[in-house]
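Enquirer: would you be able to build a 3D model of this:
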Amino acid sequence: MRLSNSLLVHPGLAILFATSSLAHSPSQVLLPKPTGKYHVGLSIAELIDSSRTQPFLQDIEPIKLMISVFYPVSHEHHTSPVPYMPPETALIEDNYLSSDIYGLASPNGTFEKVALQLVDGEHLTSKDSCEEEQEYPLIIFMPGEGTTRLFYSQIASTIASKGYTVVTIDAPYDVDVVQYTDGSFAFFNFTLWNSTDQETALAIANLAVETRMGDVSFVLDSLSNKTFAQSLIPNLPSSGLNTTHTAMFGHSLGGVTAYSILEVEDRILGGLNMDGSLVGPGVFGSPNGTSKPFMLMGHAGHNLTSDDPFPVSSWAIAWSELTGWKRDIEVADTGHYDFSDYPIVFEKLGITPTNQTILDKVLIGSMKGERALETVTTYVGAFLDFVIRGKSSDLLDGPVKEFPEVTFNY
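Expert: Model prediction:
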């Protein structure tokens, strides 16, 4: 693994390091190659925002973020295995998902086997991965509460292969684990998040969404620095990365952030919420809605009339405040985590649960892993094409025969 020199990006410090390829081994488990027009490269960086302090710690500490940047690469280059996650993080996930909480058969070494099929960024030059300095629009992604951004890397790389630069952002202390460049960790704050008091839980969720919104804006500010952006993306044109014409999608609390940020961040033109029960700014307490395009994507049974966690139908409240283009789709045979990499990773590892009790614990449905990946990335891609490129699609107008699992609730 290579560590570069530090780069100062006002108002924080950005540290870049590149992923390294895995050695080939018989036990290696390769996830599918991204299916779009392009191969995909990956850079990983740590960002420190010294202008804000971490709200989920008693000690004063600046907010430290880890991001993954997936960018399109010419098919002239060969793909190679790239670790799905660092070995230390993989071991933590092994223990977590094989615990009594979930009961999956994932002994030590399970997730360390998993690899993405990407192009090694160390072998790219400025013209190798971007024909005629073509600009690839920037897309922001945030994960669900309690789930590392790394469990969405297959989805992110698939979207990147469609011609987008996709940046996934971890939110320390409300995802399960964040591993920093120096080997230290930030773990999920169970003390805060396990509150049984409804008012306290809602206040924590609001704070988490507000913090994530600040994280997104800080990442956009950082990527506006040409030197920093070019250190992450070797194929970037001399003009740098366009951070003023972006879109955002997210899962669960990440999807909530994609909604709440729309009216406070002019650089984000539209948002997509994958199965997140909407809380936070813009929903409860101070509804402001948006005229920007917004899409709700729910698991089986999760729609405008069934989303009532507090117990108010937050999707219905948000829906009434959406004054522009909007869609609500529901995907049959899915659970909450079918909008992550869980289905495809578990399927490739051969640990896909079949016992209904375990399925319910892991929150995935009966849809096969590759089909879940195809469905999610196809509809996310169609939405992004509409928002960023103005491209219409029958997929967004109603049911299509290619995806009978998808129904429209609008």
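Enquirer: from here on, contacts and neighbour counts on C-alpha atoms
Expert: Fine.
Enquirer: residues touching the spatially closest residue to residue 300 that is not a sequence neighbour, list them.
Expert: Leaving aside its chain neighbours, residue 300 sits nearest to residue 332 (4.6 Å; criterion: CA to CA, 6 or more residues apart in numbering). Each residue near residue 332 by CA atoms under 8 Å, 6 or more residues apart in numbering is listed here: 299, 300, 301, 405, 406, 407.
Enquirer: let's compare: structure for the following, please.
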Amino acid sequence: MRLHSIFLLPVSLAAILVPPPSGPFKVAVTTQDLLDHQRPDPWGFDTIPNRRIAVSRFDPYPAKSCSSYKRVPYMTSVVAAEEDRILDPYEWPLGVLGQLELEFCSPKKSKVSKDTPIVLFSGGGNTTRFYYSALASEVASRGYTVITIDHPFETDIVEFADGSIAYGGHYSARTNLTFAETAIAVRAADMSFVLDTVGLKNRKKDKSLAFGHSFGGAATAEAMRLDSRIRGGVNFDGLLFGPVVKSGIGRKARAEQSFVLFGAEGHNSTEDPDWHTFWTALEDQRLWKRELNLKGGAHGAFWDLNLIADVADVRGLFGQYTEEDLLSKLLGKRVYEIVTAYLDDFFQFALGRKDEGLLNGPTAQYPEVEFL
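Expert: Sure thing, here's the model as predicted:
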């Protein structure tokens, strides 16, 4: 009989604080449910007939604007319990997620600078947005408002403010389209809706940015195809699905857009046929693009669990095979140092504020990044 990992690993019951972000700004967080009155829920499972999503918003503030600091749970107890259940077959130590806390700024005034760029984030398939809160905080600390999005009935679990729960995995009987193509289209629509809610409604003049991990990276590409307000996008190691694979992003009479494919080691447009088709389409459209590879980085490098393993001191304490499925050989702190630096330079370039910066070519500062 295999015992649960909670009995195998020496996990303290004390709170575990995730290190604060390293950028020049402090970060405040708010969570919110958003209801799209114009769109029925595509999965048809919500008691509310219109599309409802949950988001976390990470805003940057100068340190002098913070009246105090507060600790909040990394994820709610309900979500942590469900994620424990999902991770149990991987022998991840139960209870760690429920111990984690993040520290945020409590601002004297809730308004951020009107010049602060809006950045959307979409996470991996069936993956709660909470697994990217440390990454979102890190990016926000560079001067961006980062909004992470849960996509209900596709994401494994979404807990709304009223306590209701939307579980993923109930979509196959509701549509004759493939799950991937349907879910990508839903995510893209969710992302456009979020831009509407924050007041960016002019599709010719307004500018925003987006990035995503895994399935969320594919959603970022599709959202850019449909919405020219997203001027720059990054796909962290996501397979590509849907119309964007063949059509690419750019079209005539569209705003100028830029895109980065940032793959884990071994995942690139030479080895991945869909990445190759997509890359060729961008080449034909003469769209500015870069393809980068994270040497030593696995698919699990780009989410918080890779950082959490170090913060909670559990790296190497569970099965080697399953650890390779979840984490990366590169430590979480170093990965986030790298990707945030490249995101910052790319976002500024995509907004027309500076030149290519780190995207111009290899640098000795980040030897882990390979230009393809």
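Enquirer: so what does the residue nearest to residue 300 of the first structure match up with in the second structure?
Expert: In the second structure, the residue matched to residue 332 of the first structure (TM-score structural alignment) is residue 295.
Enquirer: restrict the contacts of residue 332 of the first structure to the buried ones and give me that as a ChimeraX selection.
Expert: The ChimeraX command for the buried members of the contacts of residue 332 of the first structure (criterion: 16 or more other CA atoms under 10 Å) is given here:
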select :299,300,405,406,407
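Enquirer: redo the contacts of residue 332 of the first structure as JSON lines? Include distance to residue 148 of the first structure and secondary structure.
Expert: Below are those laid out as JSON lines (distance: CA to CA, whole Å; DSSP: H, G, I helix; E, B strand; the rest coil):
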{"residue": "299", "distance to residue 148 of the first structure": "20", "secondary structure": "strand"}
{"residue": "300", "distance to residue 148 of the first structure": "23", "secondary structure": "coil"}
{"residue": "301", "distance to residue 148 of the first structure": "25", "secondary structure": "coil"}
{"residue": "405", "distance to residue 148 of the first structure": "27", "secondary structure": "coil"}
{"residue": "406", "distance to residue 148 of the first structure": "27", "secondary structure": "strand"}
{"residue": "407", "distance to residue 148 of the first structure": "29", "secondary structure": "strand"}
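Enquirer: what is the nearest of the contacts of residue 332 of the first structure to residue 327 of the first structure?
Expert: residue 407 (10.7 Å; CA to CA).
Enquirer: can you show me the strands along the stretch 251-372 of the second structure?
Expert: Shown for the stretch 251-372 of the second structure, the strands assigned by DSSP state E, counting those that start in this stretch span residues 258-264, 288-294, 369-371.
Enquirer: figure out which of these is closest to residue 187 of the second structure.
Expert: Using CA to CA, the nearest of the strands of the stretch 251-372 of the second structure to residue 187 of the second structure is strand 258-264, at 18.0 Å.
Enquirer: how much does the closest one stray from the first structure?
Expert: Strand 258-264 of the second structure, aligned to the first structure and superposed, deviates on average by 0.4 Å (mean CA distance after the TM-score superposition for the first structure).
Enquirer: which strands and helices sit next to that strand?
Expert: strand 230-236, strand 288-294 (3 or more CA pairs under 8 Å, 6 or more residues apart in numbering; DSSP states H and E).
Enquirer: so the last one versus strand 258-264, what angle?
Expert: Between strand 288-294 of the second structure and strand 258-264, the angle comes out at 10 degrees (axes from the mean of the first three to the mean of the last three CA atoms, to 10 degrees).
Enquirer: now the first one
Expert: With the same axes, to 10 degrees as the criterion, the two stretches strand 230-236 of the second structure and strand 258-264 enclose an angle of 10 degrees.
Enquirer: strand 230-236 of the second structure vs the first structure - mean distance after superposition?
Expert: Average distance, strand 230-236 of the second structure versus aligned residues of the first structure after superposition (mean CA distance after the TM-score superposition for the first structure): 1.0 Å.
Enquirer: how about stretch 52-60 of the second structure?
Expert: Mean deviation for stretch 52-60 of the second structure: 0.6 Å (mean CA distance after the TM-score superposition for the first structure).
Enquirer: quick one: that stretch aligns where in the first structure?
Expert: The aligned range for stretch 52-60 of the second structure is 64-72, by TM-score structural alignment.
Enquirer: which residues does that stretch contact?
Expert: Contacts with stretch 64-72 of the first structure, where a contact means CA under 8 Å, 6+ apart, come from 38-49, 129-130, 136, 156-157, 160-172, 178-180, 215, 232-233.
Enquirer: quick check: closest non-adjacent residue to the alignment partner in the first structure of residue 75 of the second structure.
Expert: Aligned against the first structure by TM-score structural alignment, residue 75 of the second structure finds its counterpart in residue 85. Once flanking residues are discounted, residue 85 of the first structure sits nearest to residue 150: 6.4 Å by CA to CA, 6+ apart.
Enquirer: for the aligned partner of the one you found in the second structure, helix, strand, or coil?
Expert: Using TM-score structural alignment, the partner of residue 150 of the first structure in the second structure is residue 130. Under DSSP: H, G, I helix; E, B strand; the rest coil, residue 130 of the second structure falls in the helix class.
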